[in-house]
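> just coords:
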């Protein structure tokens, strides 16, 4: 089966997937890695703000919020939803 990477920002509340790839650069990359978001990490979207930004994710038993712009640079496995 071929893995089709899609942006994390496409994950809907209640859906879960695995991180495949990070396209984040600079200080934001460091922050993402410090939060424990690395390839292989399982994330669950737990909610979106009324305007759609930021988006809350459950990562390793911790809730974090990411802007849609930042979440679109993190790629997940589309089949693992």
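On my side now, so go ahead. The model shown is predicted, which means the values in this text are computed figures rather than measured ones.
> Going by C-alpha atoms from here, please, whenever you check contacts or count neighbours.
OK.
> can you pull the contacts of residue 11?
For residue 11, the contact set (CA atoms under 8 Å, 6 or more residues apart in numbering) comprises 17, 45, 81.
> how many other residues sit next to the last one?
By that I understand residue 81. 13 (other CA atoms under 10 Å).
> could you list every residue that touches it?
11, 15, 16, 17.
> Residue 53 should be in a strand, yeah?
No. If the criterion is DSSP: H, G, I helix; E, B strand; the rest coil, then residue 53 is coil and not within a strand.
> any idea how far it is from residue 42?
21 Å (CA to CA, to the nearest Å).
> Could you do residue 73 as well?
Distance from residue 73 to residue 42, by CA to CA: 16 Å.
> okay, pairing it with this:
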């Protein structure tokens, strides 16, 4: 039985869940995000959301980063399955 992995936007993850960055939907914004450490192949964890819903806090490369939901929606991730 194979493992089925679904690619989704970072904003589709629930707080506390992690994913591996696979791609970006906005070329111009992807340059800014990559400069901040959001590189393809990096594990990113959706930590929490601000009380009014924007921005969100993510953990990547050993630090926390706050980004707007519109920016997070351009990051395509594959969810990391939980370890049992």
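Thanks, I have the structure now. If you're wondering where the values come from, they're calculated on a predicted model, not measured in any experiment.
> just to revisit the earlier point, neighbour count winner among residue 53 and residue 42 of structure 1?
Taking other CA under 10 Å, residue 53 of structure 1 and residue 42 do not tie; residue 42 has more neighbours (18 against 15).
> Just give me the match in structure 2 for that one.
Alignment note (TM-score structural alignment): residue 42 of structure 1 maps to residue 43 of structure 2.
> so which helix or strand takes in the closest residue to that match other than its chain neighbours?
Excluding the flanking residues, the one nearest residue 43 of structure 2 by CA to CA, 6 or more residues apart in numbering is residue 20, at 4.4 Å. Applying DSSP states H and E as the criterion places residue 20 of structure 2 in strand 18-24.
> matching residues in structure 1 for that strand?
Using TM-score structural alignment, strand 18-24 of structure 2 pairs with 16-22 in structure 1.
> what sits up against the matching stretch?
Taking CA under 8 Å, 6+ apart as the rule, stretch 16-22 of structure 1 contacts 5, 11, 37-45, 73-78, 80-81.
> List buried members of these by neighbour count.
5, 11, 37-38, 42-45, 73-78 (16 or more other CA atoms under 10 Å).
> In helices only, show me these.
Nothing among those maps onto helices, per DSSP state H.
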